[in-house]
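Novice: heads up, no residue letters with this:
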């Protein structure tokens, strides 16, 4: 039997899929997207003396130039925007005037990374909770959880020019010794303690509803603990977890969550384990950037007699665009065949979520303007289809916070900061080019830097 030919991703979906209309999602138009990147909230092309027709035409042309770099949100069936199509857009202007936003200052600018807590002998029953129960042991033996060191280096590049450092004290899981809970803790491990120095926070645990891990820990309790340990000089802190997490009784699991106003977030690597990919139906040929393959998207939208749209090709799509560069790097991607490749794949998924959750600590909401690292996700399958980059709107927010509010640069300085940030991420991606996502991200950045230089 002949093997299935690899998809060539010749046609790219640069706008939302046909499912967007079915879901009731209306993407902000070209003029609104341009306006969303400005302090004033006005379209920069809407100069005096220009007719409405001219402004609309210029906005559409600008959108066409941007689309092969920054496509629209895919919005496929079961995606987050399918369930929440009226998610409010957050422009640069609205973010700028957000009262609860945490501005980086010279006394509070450090990003802290707290390594996964150590399991002490008193809670030895927790050993093995980090391993998927649905995969054979021989498939798990070569996997290594994403390292805290790699996470720190990625965040150092992504949030370029902010000090990123490890939380200075080790965190440990210990027995929860509250007298009223001793019997329950011993019988079913309903509670454990998360300890540092002389402090300890109670962490609820439960059996995992879908049985893919032995037990889960409660992320709200973990976030409460993170608030308690937040250093005085911290802009924000991310707590890394290798255990599965849940938020409330109604959900199966949660990979990450931020209490943005409180400057803390927690991210778990558990559900990103490649051993679970077959259960999640992950299509290795169509993770980002090849998730923008029109044939792939049309296939997922082919329900309820929904007809695919005719391919609208941008002239910029056929040139040396960032998205096309990224796709050409990973064309024909398949299941990683080496231990190093599988572990790198695992880490790349965690890295994207780390940057996303810390974005909330900067006051950035979920993005609906473009396919963007700050989009919300409804599950692992959508997660791996989303890009690692920040769209033009969200990039303005991060660049303004660091280059303008912290470093006091003007617009020219901010534009130079954006280029320096891209170079820092590209350097990280070069060191991790054996991993498809980072190889593609590096190619995308090189294409974007080329655009910014002409």
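Specialist: Sure thing, it's come through. Because the structure is predicted, anything quoted here is derived from the model rather than measured.
Novice: use CA for all of it now, contacts and neighbours both
Specialist: Will do.
Novice: quick one: the residue nearest to residue 196 when sequence neighbours are not counted from residue 165, how far?
Specialist: Counting by C-alpha to C-alpha, 6 or more residues apart in numbering, residue 171 is the residue found nearest to residue 196 once chain neighbours are left out, at 5.2 Å. Going from residue 171 to residue 165 by C-alpha to C-alpha, to the nearest Å gives 15 Å.
Novice: Same question for residue 413.
Specialist: 25 Å.
Novice: what about residue 360, which helix or strand?
Specialist: Here residue 360 is covered by helix 339-361, with elements defined by DSSP states H and E.
Novice: Pull out the buried residues from that helix.
Specialist: Residues of helix 339-361 classed as buried by neighbour count (16 or more other C-alpha atoms under 10 Å): 341-361.
Novice: What of stretch 250-257?
Specialist: Within stretch 250-257, judged by 16+ other C-alpha under 10 Å, the buried ones are 253-257.
Novice: for stretch 162-179, same thing?
Specialist: Buried, per 16+ other C-alpha under 10 Å, within stretch 162-179: 162, 164-167, 171-177.
Novice: what do you get for stretch 424-444?
Specialist: 424-426, 428-429, 432-433, 435-444.
Novice: And stretch 186-205, by the same measure?
Specialist: In terms of neighbour count (16+ other C-alpha under 10 Å), stretch 186-205 has its buried residues at 189-196, 200-205.
Novice: Off-centre distance for it?
Specialist: From the chain centre to the centre of stretch 186-205 is a distance of 29 Å (C-alpha atoms, centre = their mean, to the nearest Å).
Novice: for stretch 225-242, same thing?
Specialist: Using C-alpha atoms, centre = their mean, the offset of stretch 225-242 from its chain centre is 19 Å.
Novice: separation between residue 242 and residue 232?
Specialist: Counting by C-alpha to C-alpha, the gap from residue 242 to residue 232 is 26 Å.
Novice: Isn't the residue nearest to residue 196 up against residue 193?
Specialist: No: checked against C-alpha atoms under 8 Å, the pair residue 171 and residue 193 is beyond contact range at 10.2 Å.
Novice: How many neighbouring residues does the nearest residue to residue 166 once chain neighbours are set aside have?
Specialist: Excluding the flanking residues, the one nearest residue 166 by C-alpha to C-alpha, 6+ apart is residue 113, at 4.7 Å. By other C-alpha atoms under 10 Å, 24 other residues sit near residue 113.
Novice: another structure for you, compare them:
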């Protein structure tokens, strides 16, 4: 079978043979509309954390945990005080999870930070409180409902995974299907800046990206090095902002293998969500992909 158009040899190898996929999925994986992975600059993720990537065949061979009839729901757990005005409500993030992963998602009751009982520290660079992620992950493992495949906690407090790290946007454990992410550094107030017109959508885009990125790790996806992709690693806010809102063909094939969704219906649900959330650029990108897939 001929290789899909628009793909480099490395991308074709990472994607794997497509003889067994449907015509619609094959068109979705063609490479149309996806940008190549940019060369990392000094301070970027790959410049500091060299990674070899994860081909589709490697993903399948690793036999990651996948949803089944018993555990086929995603859950979102707000942690700590409610977000201040301008920060997207958790229900909107729940809707994003449901559309992105084509699985039912529900919002759990908010949990006070004191109930978690975690270590904290003051970041020496920012002077702000940070929460120790291993203690949060241990708490979430105990709170994972039996019908939930993946549980993600969201918090407005900054996070750190180890004393040697400055901070982390989010972290997840595929084996235990739990993760936590912070919107602290996505809020202009973190740098003592006021909200400006348009900041609400910028914060929403940032929060959706880190949320679905961390949940992607719970499905067994590692950082992507083949395209500009939602699953790219990020070392700083500028690099995180540069990531697209979508997964690349390689990561899309992994998710479709794990979840078994209809690719057209998934994109249709994403288009409805983006339109409803006022994310016009993302809605237009999805509409263009649907045009390619239906052709």
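Specialist: Perfect, thanks for sending it. Everything numeric here is computed off the predicted structure, so don't read it as measured data.
Novice: care to give me the TM-score?
Specialist: The TM-score (TM-score structural alignment, normalised by the length of structure 2) is 0.87; 279 aligned residues with a C-alpha RMSD of 2.4 Å.
Novice: coming back round to it: who does the helix holding residue 360 of structure 1 touch, helix- and strand-wise?
Specialist: helix 148-158, strand 234-241, strand 256-259, strand 264-268, helix 436-453 (3 or more C-alpha pairs under 8 Å, 6 or more residues apart in numbering; DSSP states H and E).
Novice: Tell me which of the ones you listed is the most buried.
Specialist: Highest mean neighbour count of these: strand 264-268, a mean of 27 (counted as mean count of other C-alpha atoms under 10 Å).
Novice: What span of structure 2 is it aligned with?
Specialist: Taken onto structure 2 by TM-score structural alignment, strand 264-268 of structure 1 occupies residues 178-182 there.
Novice: now the matching stretch: how far from the chain's centre is it?
Specialist: Using C-alpha atoms, centre = their mean, the offset of stretch 178-182 of structure 2 from its chain centre is 10 Å.
Novice: Report the mean distance between that stretch and its aligned residues in structure 1.
Specialist: Comparing stretch 178-182 of structure 2 with its match in structure 1 after superposition yields a mean distance of 0.4 Å (mean C-alpha distance after the TM-score superposition for structure 1).
Novice: Provide the contact partners of that stretch at residue level.
Specialist: 133, 136-137, 140-141, 144, 150-159, 169-173, 210-211, 214-215, 218 (C-alpha atoms under 8 Å, 6 or more residues apart in numbering).
Novice: Give me the most central residue, structure 2.
Specialist: Taking C-alpha atoms, centre = their mean, the centroid of structure 2 lies closest to residue 213, which sits 1.6 Å from it.
Novice: Could you report the distance from the residue mapped onto that residue from structure 1 to residue 279 of structure 1?
Specialist: Alignment note: residue 213 of structure 2 maps to residue 356 in structure 1; criterion TM-score structural alignment. Going from residue 356 of structure 1 to residue 279 of structure 1 by C-alpha to C-alpha gives 24 Å.
Novice: and what of residue 401 of structure 1?
Specialist: 40 Å.
Novice: ok, now residue 371 of structure 1?
Specialist: Taken as C-alpha to C-alpha, the span from residue 371 of structure 1 to residue 279 of structure 1 is 25 Å.
Novice: One more: residue 394 of structure 1?
Specialist: 33 Å.
Novice: before we move on, what about residue 270 of structure 1?
Specialist: 14 Å.
Novice: Among the two, which residue is more densely surrounded?
Specialist: Using other C-alpha under 10 Å, the more surrounded residue of residue 270 of structure 1 and residue 279 is residue 270, with 27 against 11.
Novice: For residue 62 of structure 1, give me its contacts.
Specialist: residue 30 are the contacts of residue 62 of structure 1 under C-alpha under 8 Å, 6+ apart.
Novice: Where does it sit, in terms of helix or strand?
Specialist: Element membership for residue 62 of structure 1, per DSSP H and E: helix 52-66.
Novice: what comes up buried for that helix?
Specialist: Per 16+ other C-alpha under 10 Å, helix 52-66 of structure 1 contains these buried residues: 55-56, 58-59, 63-66.
Novice: cool, and stretch 76-91 of structure 2?
Specialist: So for stretch 76-91 of structure 2, counting by 16+ other C-alpha under 10 Å, buried means 76-80, 83, 87-88, 90.
Novice: Sort out for me which of the residues you listed are in strands.
Specialist: Among the buried residues of stretch 76-91 of structure 2, the ones falling in strands (DSSP state E) are 76-79.
Novice: mind giving me CSV with the residues you listed and columns for distance to residue 189 of structure 2?
Specialist: What follows is those, written out as CSV (distance: C-alpha to C-alpha, whole Å):
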residue, distance to residue 189 of structure 2
76, 24
77, 22
78, 19
79, 19
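Novice: Among the residues you listed, find me the one that's closest to residue 289 of structure 2.
Specialist: residue 76 (28.2 Å; C-alpha to C-alpha).
Novice: now for that closest one: what does it line up with in structure 1?
Specialist: Aligning on TM-score structural alignment places residue 76 of structure 2 opposite residue 113 in structure 1.
Novice: Just list the residues touching that match, thanks.
Specialist: The contact partners of residue 113 of structure 1, taken as C-alpha under 8 Å, 6+ apart, are 148, 152, 164-167, 237-240.
Novice: can you do 10 Å?
Specialist: Contacts for residue 113 of structure 1 (C-alpha atoms under 10 Å, 6 or more residues apart in numbering) come out as 148-149, 151-152, 155, 164-168, 236-240, 265-266, 354.
Novice: Please identify which of the helices and strands packed on helix 339-361 of structure 1 is closest to residue 81 of structure 1.
Specialist: Among these, strand 256-259 sits nearest to residue 81 of structure 1 (C-alpha to C-alpha), with 17.7 Å.
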